[in-house]
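1. Predicted structure and sequence below. I'll ask about it afterward.
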Amino acid sequence: MTLTESARARARENLSPLGQRWTHVRGVVQRAALLTLDLCEAEREIVSAAAWLHDVGYTPDIAGTGFHPLDGARYVRAEGFPAVVVGLVAYHSGAVIEARERGLAIELAEIPAPPAHLLRRLTAADMTTSPAGLPIAARERIAEILTRYPNTTRCTERSHDRASH
């Protein structure tokens, strides 16, 4: 079984019950295939495997911290996938920033970062694929993602601090 086949099997097993999440992942895999045409076959295989697995951390049985890149990376590592695939799952789509916001930067840093040229392609595939698995502009995808996060008081507090000075 190839790396991609193994990743697809694990993704199907864990994500197909999650409906739209599974649809999104399949779209990301298609997008990643287009974004990696300039890479060698081995690197295309790595990005493809990571595309299949990038959201596995949303699976309820896998979610430990509630931060899907970290939870997914820990699962992928436990399943014996190569370190570069683990790193891509851990760091995709701005995970470093969100880990810092969630107080999980130290835990994320325990996983080696993947090569930047591979991470850029996975992130681009993820950020240009809608929840329905269709191509979408990155700005629209970011807007969609932000609707899933509750507003925090930090922005309000900062605005208030500026207004009182």
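-> Okay, I see it.
2. hey, let's count contacts and neighbours off CA atoms from now on
-> Will do.
3. Tell me which helix or strand comes right after the helix or strand containing residue 34.
-> If you go by DSSP states H and E, residue 34 is part of helix 20-35. From helix 20-35 onward toward the C-terminus, using DSSP H and E, the following helix or strand is helix 41-53.
4. which helices and strands does that following helix pack with?
-> Other helices and strands packing on helix 41-53, by 3 or more C-alpha pairs under 8 Å, 6 or more residues apart in numbering; DSSP states H and E, are helix 3-15, helix 20-35, helix 83-91, helix 116-127.
5. Presented hereafter is structure B, for comparison with structure A:
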Amino acid sequence: MGLTAWAYSLSESLLSEPLPRRWAHSLGVAKRAQSLRLILGNDAELLEAAAVLHDIGYSPSIAATGFHPLDGARFLRDQEGADERVVRLVAHHSCALLEADERGLRQELETEFALERPELVDALIVSDMTTTPDGERTTPAARLEEIVQRYGPDTIVGRFIQRAAPEIFAANERVERRMAAAGGAQPM
């Protein structure tokens, strides 16, 4: 079984029944990652796999710390023996270090999982932050607003996402420039 087929199967097995909306979001993020293939080169499959797996840490069957990037990455590393680069992308998706900081888990995340190439980190941020909870396309601004409204501005997630907003917008701009230079369609 290839990397992406394995990733879709695993993500579906962990999310589709207990968290169908999270599964729909993960499928949308993977679809968004596919749309960035032009700038990903040989890493397109890797990013798509990480995209569909990025939220598996929410699965009740593997959630341990309550911090889904760390729980998902540990599961992929320890239980699945997953590709190290996929594990790193899942661990650090969408500015996870900032949320880890809010949760007092930054040192654990940084110590256990190195960062992946910045271009891939940006592409995963854009894939996640331009996809609604239901898997539809959106803008980074609308996505950030939705997250703050859903969780509340003074919660851990609300505080983290507001801190992450400048980096999310910057990542979107970097991906837009790369897509334009490659002659591809613009992200939102």
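-> Everything's here; your move. All values derive from a computational prediction rather than experimental measurement.
6. hang on, the earlier thing: adding distance to residue 109 of structure 1, write the helices and strands packed on helix 41-53 of structure 1 out as TSV.
-> As requested, these are arranged in TSV below (distance: least, C-alpha to C-alpha, whole Å):
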stretch	distance to residue 109 of structure 1
helix 3-15	23
helix 20-35	25
helix 83-91	9
helix 116-127	15
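7. Just give me the neighbour total for residue 171 of structure 2.
-> 22 (other C-alpha atoms under 10 Å).
8. residue contacts, residue 51 of structure 1?
-> With contact set as C-alpha atoms under 8 Å, 6 or more residues apart in numbering, residue 51 of structure 1 has these partners: 25, 28-29, 32, 89, 122, 126.
9. mean distance, the helix holding residue 34 of structure 1 to its aligned residues in structure 2?
-> Its match in structure 2 and helix 20-35 of structure 1 itself, once the structures are fitted together, sit a mean 0.6 Å apart by mean C-alpha distance after the TM-score superposition for structure 1.
10. What residues of that helix count as buried?
-> Across helix 20-35 of structure 1, burial judged by 16 or more other C-alpha atoms under 10 Å covers 21-33, 35.
11. Report the distance from the helix of greatest length in structure 2 to the chain centre.
-> Identified as the longest helix of structure 2 according to DSSP state H is helix 156-182. Centroid displacement of helix 156-182 of structure 2 relative to its chain, using C-alpha atoms, centre = their mean, to the nearest Å, is 12 Å.
12. Which strands and helices lie in contact with that helix?
-> helix 37-40, helix 96-103, helix 118-129, helix 140-151.
13. Show residues contacting the helix holding residue 34 of structure 1.
-> Under C-alpha under 8 Å, 6+ apart, the answer for helix 20-35 of structure 1 is 12, 15-16, 44, 47-48, 51-55, 121-122, 124-126, 128-135.
14. could you dump the contacts of residue 51 of structure 1 to JSON lines with distance to residue 113 of structure 1?
-> Formatted as JSON lines, the contacts of residue 51 of structure 1 follow (distance: C-alpha to C-alpha, whole Å):
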{"residue": "25", "distance to residue 113 of structure 1": "21"}
{"residue": "28", "distance to residue 113 of structure 1": "20"}
{"residue": "29", "distance to residue 113 of structure 1": "21"}
{"residue": "32", "distance to residue 113 of structure 1": "19"}
{"residue": "89", "distance to residue 113 of structure 1": "10"}
{"residue": "122", "distance to residue 113 of structure 1": "13"}
{"residue": "126", "distance to residue 113 of structure 1": "18"}
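15. How many neighbouring residues does residue 162 of structure 1 have?
-> Residue 162 of structure 1, neighbours per other C-alpha under 10 Å, totals 9.
16. any idea how far residue 101 of structure 1 is from it?
-> 21 Å (C-alpha to C-alpha, to the nearest Å).
17. Over to residue 126 of structure 1?
-> Residue 126 of structure 1 is 20 Å from residue 101 of structure 1, by C-alpha to C-alpha.
18. quick revisit: okay, the helices and strands packed on helix 156-182 of structure 2, which one's buried deepest?
-> Among those, ranked by average contacts under mean count of other C-alpha atoms under 10 Å, first place goes to helix 118-129 (a mean of 24).
19. Provide the aligned range in structure 1 for that helix.
-> Residues 116-127 of structure 1 are matched to helix 118-129 of structure 2 when aligned by TM-score structural alignment.
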